[in-house]
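Chemist: structure here, sequence nowhere to be found:
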């Protein structure tokens, strides 16, 4: 039998790893021997790792010249230095300099225990807890300032200090394509001497932890521990004139329009806002100066002898009257007139606004310098491929110098068409190819970005809708030609519609009830000569309407609904039952069959049944319009909206009331109610799926979800989980209802009261009209009340279909995750239909003829796809590429979710017409919008951007971007409603009327102009929102 060698005979340099090594027969060592060997091995590995780290540290440079820097060095040099290196390498006039790399910052801070403690605390601090963030930022700054600077770092800084220099922070999360972080860290100008430069560098390092930088990173979801700081040490430009240039208008969004701010001295005066600068607007394509404003320029920042800067008061460039006498005044516009805009909603360029003779002295730049700056900015934008925010200076020799360039991150992407180019369609030739895009996402109450799979579904559905109208699309998966997308939002190209006489008359009226502010913008655009009518005849539109109406028997169905409203309701429910039967999926289907079935549902069933039920509500609204016309001026303010309160058979209202009745049942079970009020909704959702909730909750919730589980917040995006999958939001709403203890505010009581008031108003209006007119008004308004509630039903059918398609795609995701191609099944919703098929089969062709057709434009070509799949139309082979594709798109979606403002209407040159026109404000300073639900209420505002998990105290006024049916359960406890989007018949407006809460919709930027805790007064009759000063609590 083999014997074990004594421990003393083992070679210390040879641990003897492996079965039988040094041991005949492979016998196992005693445990204490293995521990000793493992200990030696651990020490050896740790030593090797330390030597490797030291070797790498010695190889990482502390200082790099601009010429040595490229865009791939961002983690080493930060955003500002990376951009300066790119510009210098491209030959742009960048003052010479060096970058002290992030390696220097690492060596200074790596042993700071207090900084580590602050970072640990920051990781668990809420972005909204500004006081805690500020305290931790102060701790971090103090830690950096007190940390000793290694001698090799100090020597590197001193060797870089030649002559007067500018010392600028360059963070690794700065000047990035999606977040500029502008002004978050410090800059020191005209620093003279090695020790002064070293001190400035130390304060730059500390400025990574200013209160504003910490808050900005927290708000933008950037991990504090991931950020490092490099420092730019750059030759100081002793500027005669300096300032900032945007290569696209940052307010209106218009591309190829440079906006230049300039003032004498260093650019710091302009950047910090310490001076009113001269402003120039230049049409980059033509070089025309289309607008100019002379600032007073009363302050200049100049270098001081011996180092530092000073603020110098300068004589004003004349009074306003003197500047006006010189011919320029404070402003000169493109058409040569002083003051105001050129009168169009889009800011169209007119003749060049050249400086009149004798007036150029009022400005700090000549026309030639302005044009040279605009041309230089255009070249920088072309180099980067994106609009830029540029800091520049004119030195004492008159030479232009670029001191910084960063992307403009606030611009909304320009909509791109997924299908064929529409510029040459039947809408007629355009003067300059300019297109008008209306945001369909906002019109549907959806503010957040749509997932790539959700966007792919909309492309397929838009093609199906056009097919129903008799216009088949060559490539259904590419979408309808006028379908466009940007930033994960849906847009519709309405240029052709707005260039026809019928379209200009009808489209704004349709939007009046869906998204009223968009209608205002479109009416302003109709007056723009660039969108003049090219199709005046109404006959083609009339022929199309008659053809489609005849094909789907719209008129006979509408007449039948008018004669027998109950038959319309029965038909709607029968249609729903038939749809659910068609949507049932075979349990043994393969993943590929499920994908085929998802495409079949989207292409055939989502819109197929809409013509079955739409004629009913159309007839109802036609009757409402007839009554309005017959009554003329006899109705009092607020009476017509009251007629539409308490409408029967509204599926969204029925859903909300069903949830309220469930809450009432739970309230009678004290332990169950206490559980809902005291347990997080997510935990309760998990218990529900496990069958571990009290019976009254478990059974009631299952019953509710059987009928309404297909719904969700943002439900038109099939990438969003349905309530049947995640009922946390529903459970949270139930808990909110349990807090409502005033019987008079009970939603069923409010609904019944609204219905009674509506019937009383109908009788009053009929009596006021009198005679035969009165009888017709009574009939028309009665039918309107009987049928208008069905307006929500077509969308309910659509959402039901989307939920079925989502279930099929979830099974596809599970298959792909099981193969290791995706990290989780839900990742399938960050692919497109074409990419999912390619991942399953290696081909994007449908497995069954007729499921979909064509293989034209790549489905991932739109911005919603985010990161493009390698190879164009589908993902490349291998799980790594597909996972990376999904990760990139998830990051892009997260960035877009943080976007607070989405334009209602956007032109193809980037112009946001509403921004040109400005937000509507009443004479007394109140915000204005569209009256949506009559009445007035004063209360505390609650600004809610996402309803999931939102808590609304009874009586608080809900202020939100937009709503869809997933939001409406919150209305039951709200005292009033203010929405940025919507019209008098949008979802939010309808439900607000149902519950009798005053509402104003279409209030531009309401969520940014009102803060939680402010007292506001909502007047739903006049359409105004009066805002008080912020409360101390806010």
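Modeler: Structure's in. What do you need? Values in this document were obtained by computation on a predicted structure and should not be read as measured data.

Chemist: from now on I want contacts and neighbour counts done on CA atoms only, so please keep to that.
Modeler: OK.

Chemist: what about the helices in the stretch 251-400 of the chain?
Modeler: With DSSP state H, counting those that start in this stretch, the ranges of helices along the stretch 251-400 of the chain come out as 268-271, 320-325, 367-384.

Chemist: can you lay out those helices as CSV showing mean neighbour count and distance to residue 609?
Modeler: Formatted as CSV, the entries for those read as follows, by neighbours: other C-alpha atoms under 10 Å; distance: least, C-alpha to C-alpha, whole Å:
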stretch, mean neighbour count, distance to residue 609
helix 268-271, 21, 58
helix 320-325, 15, 65
helix 367-384, 19, 48
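
Chemist: any idea which of those gets closest to residue 784?
Modeler: Relative to residue 784, the nearest member of the helices of the stretch 251-400 of the chain by C-alpha to C-alpha is helix 367-384, separated by 55.7 Å.

Chemist: please compare the first structure with the one that follows:
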């Protein structure tokens, strides 16, 4: 039995398989000179294996548990409870209890101890398992410590621990658990320290949280901690805690130094638990921070700068390998994959004036926070001067000269017939690609998709579309300058963008509202929608009273907008056409919150409001500058309103192409599943388009590679992508310079007005169950979110700029909106009452 007990200062205790993650890390800390760690010992994982896993009944239960999926929460609860009960009722061998007694006598058997779980799949670089198993504090005496050890073993099967292992792909029977028994330190102050900022991924920042008394009060949330951030010689208090200040500045820097020493020895950034009393600081736990964003590469050893394409394109979610490979082939962006998302290395562009202008200009329009950070970087003269020569990451627009010429000609000869011709050309090209793919199969079909990317790009960048969008943007600038001089109001063009023609995204929301109007006539349909939710089926819908009419109306909607979906630039995402149930919540929102006929009435009301606004503006300009300038303004507004909606067309047609491509891809993928080459159609999403072609050609798929990528993407999904990240780990601070009320959350006002209401914090489009008066708070929106905009009264997003989708549609619908609010979905709680100031650009939490 003695082999089961190993002192923390014994080299053997550093082995993960013996001591588990927590125990191994504590043993390693013991061996770092100058790092104070309380003494103790480990009950090895071998003890758990021999005393627990050898029990036949527990073995049977574990076999059943291996078959359970994360969705089977009730079964997880029942099975895990049964396993815990089986473990707790087991008796310790007498010899084991005697050995525990001998070791305790050596350390002090009357002293209080902390008895802590230490699983072999815990505190690892890829998965922390933080808080998944139990810890017991102030345990005194052999009998109580033995009980606590058994309870630690049982805690390996807490519901949260079981669910976490399933989610992260760990086999239950292969995960063992050791137990750390460590002398308690009676602390005056306790806390946690991160040697890199876990929220921003900045490796240059140390974050320290502290409370008076036990650290359990901090972890459990019973006390609000003080928080400081230490960066390059600067100390910032970022949160005021309860009571007196627990640590002085000198102590904070001392603690930060201990943290960096541990980081150097462990070779990666650390999440550290510590405590402090009259004898100084003690380290009671250290584990890798598992939520840091991966670093961009530096092929030449210089400090490279990467920016998030996702923030510029309103898509900060992960994009699966098939989606990324399609985006690479489309060449709308130059990027590489980092953390399952798109990043562009702009290092060499920062070196040149042209390169800086390209990316600053795009960021200014699409993400002001990114723009502000880029401006700060360009002021680092020494860094910029030393950047080595290299290729630019900027992509030139197809037919740039033709687009500029079209923009100029559209201003002087604004012919709406050319827009109609442009739309018809797009539809014809998409239909031609569809007919071609219907005649092809196998490798030929997939190869056609690859070869067609250039044609798609040229078609979408048709000067008739892109040029008139540029006309609208330039005209908006002229209008805004004129009106600001007279009234002081900035960006009046935002208010002039309501109820315009050709805005295919805004039209989508109104068209779905018309579907809701048909559905609301039939109580049975409303009841059916409430019951089925995301499982909505058109076939089943037709069987309900009134279902034929509603299904026909919905099919008409899907014929025009079925290619759209949340995160639509990732071709692997389910389209509305594939999963009409994604629209169920929006249909019900409309029925509950909007009157019948809202779509037409809303559009007409917006049109009348703008017409009145135009009259007022023209009159003011005439008073200030005369009739000639008034006529000029009126003409500019007419041009602007004629063309501003067209900006939504290019992406609409891009997604129409993607829908055609995806149908062809899935035809081939389903064949692979039928022949057993792939286990599941979605497995194809974890292959690039080139790899998928090779699978079709060879009839062989590397399932191990697919599973490996699935595991990687599970971890990527939990990461928060920074707007900018350097290859050395620096993440520049992003902030607004605007003056706002104390306690308010800063952002960019993109649609004027002020509104108060209940915050509805939504992470997924299909979960947007909106009540009347709700304000939508989310990470980002793309055109597929438009149906929700019909039912809300305001918008707050974490990403976005003046020309992002959410901003454009919010202006169209007259919704006050603030975008680019950092951590909005974390700082604003669902159900809180908030005030959105879309004019000044901030959000206030009222309760």
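Modeler: Yes, it's here. Note that the structure is a prediction, hence the values are computed from the model and not measured.

Chemist: can you calculate the TM-score here?
Modeler: The TM-score (TM-score structural alignment, normalised by the length of the second structure) is 0.81; 816 aligned residues with a C-alpha RMSD of 5.1 Å.

Chemist: follow-up on the earlier one: turn the helices of the stretch 251-400 of the first structure into JSON lines, including distance to residue 448 of the first structure.
Modeler: Compiled in JSON lines, the helices of the stretch 251-400 of the first structure are given as follows (distance: least, C-alpha to C-alpha, whole Å):
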{"stretch": "helix 268-271", "distance to residue 448 of the first structure": "32"}
{"stretch": "helix 320-325", "distance to residue 448 of the first structure": "46"}
{"stretch": "helix 367-384", "distance to residue 448 of the first structure": "28"}
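
Chemist: what's the burial count for residue 73 of the second structure?
Modeler: Here the count is done by other C-alpha atoms under 10 Å, and residue 73 of the second structure has 12 residues near it.

Chemist: I should have written residue 35 of the first structure there, sorry.
Modeler: Count around residue 35 of the first structure with other C-alpha under 10 Å applied: 12.

Chemist: not counting sequence-adjacent ones, nearest residue to residue 88 of the second structure?
Modeler: residue 150 (6.1 Å; C-alpha to C-alpha, 6 or more residues apart in numbering).

Chemist: now do residue 805 of the first structure
Modeler: Residue nearest to residue 805 of the first structure in three dimensions, not counting chain neighbours: residue 598, with 4.6 Å by C-alpha to C-alpha, 6+ apart.

Chemist: to which residue of the second structure is that neighbour aligned?
Modeler: When the second structure is aligned by TM-score structural alignment, the residue opposite residue 598 of the first structure is residue 449.

Chemist: which element is that match on?
Modeler: With secondary structure defined by DSSP states H and E, residue 449 of the second structure is part of helix 442-451.

Chemist: average offset of that helix relative to the first structure?
Modeler: Its aligned residues in the first structure lie a mean 1.4 Å from helix 442-451 of the second structure after superposition (mean C-alpha distance after the TM-score superposition for the first structure).

Chemist: so which elements touch that helix?
Modeler: Here helix 442-451 of the second structure is seen to pack against helix 649-674, helix 689-698 when contacts are counted using 3 or more C-alpha pairs under 8 Å, 6 or more residues apart in numbering; DSSP states H and E.

Chemist: matching residues in the first structure for the longest one?
Modeler: This points to helix 649-674 of the second structure. Residues 793-818 of the first structure are matched to helix 649-674 of the second structure when aligned by TM-score structural alignment.

Chemist: and the host helix or strand of residue 118 of the first structure, how far out from the chain middle?
Modeler: With secondary structure defined by DSSP H and E, residue 118 of the first structure is part of helix 113-123. Its chain's C-alpha centre lies 31 Å from the corresponding centre of helix 113-123 of the first structure when counted by C-alpha atoms, centre = their mean, to the nearest Å.

Chemist: report the buried residues of it.
Modeler: In terms of neighbour count (16 or more other C-alpha atoms under 10 Å), helix 113-123 of the first structure has its buried residues at 114-116, 118-119, 122.

Chemist: can you check my assumption that residue 938 of the first structure lies in a helix?
Modeler: No - counting by DSSP: H, G, I helix; E, B strand; the rest coil, one finds residue 938 of the first structure to be strand, located in no helix.

Chemist: that one: what's its closest spatial neighbour, skipping adjacent residues?
Modeler: Of all residues not flanking residue 938 of the first structure in the chain, residue 1017 sits nearest, at 4.2 Å (C-alpha to C-alpha, 6+ apart).

Chemist: am I right that that neighbour is in a strand?
Modeler: Yes - looking at residue 1017 of the first structure with three-state DSSP, it is inside a strand.

Chemist: residues near it, how many?
Modeler: Applying the criterion other C-alpha under 10 Å, we find 21 residues in the vicinity of residue 1017 of the first structure.

Chemist: so who does it touch?
Modeler: The contact partners of residue 1017 of the first structure, taken as C-alpha atoms under 8 Å, 6 or more residues apart in numbering, are 936-939, 1025-1027.

Chemist: which helix runs longest in the first structure?
Modeler: Determined from DSSP state H, the single longest helix within the first structure is helix 31-59.

Chemist: now that one: buried residues?
Modeler: Neighbour-count burial for helix 31-59 of the first structure, counted by 16+ other C-alpha under 10 Å, picks out 37, 40-41.

Chemist: is it true that residue 471 of the second structure touches residue 407?
Modeler: Yes - using C-alpha atoms under 8 Å, residue 471 of the second structure and residue 407 qualify as a contacting pair, with a distance of 4.7 Å.

Chemist: still on that earlier bit, aligned partner of the residue nearest to residue 938 of the first structure in the second structure?
Modeler: Residue pairing (TM-score structural alignment): residue 1017 of the first structure is matched to residue 835 of the second structure.

Chemist: rewinding a little: residue contacts, the residue nearest to residue 805 of the first structure?
Modeler: By C-alpha under 8 Å, 6+ apart, the contact set of residue 598 of the first structure is 804-806, 808-809.

Chemist: top of those residues by neighbour count?
Modeler: Comparing those on neighbour count, residue 809 comes out first with 29 neighbours (neighbours: other C-alpha under 10 Å).
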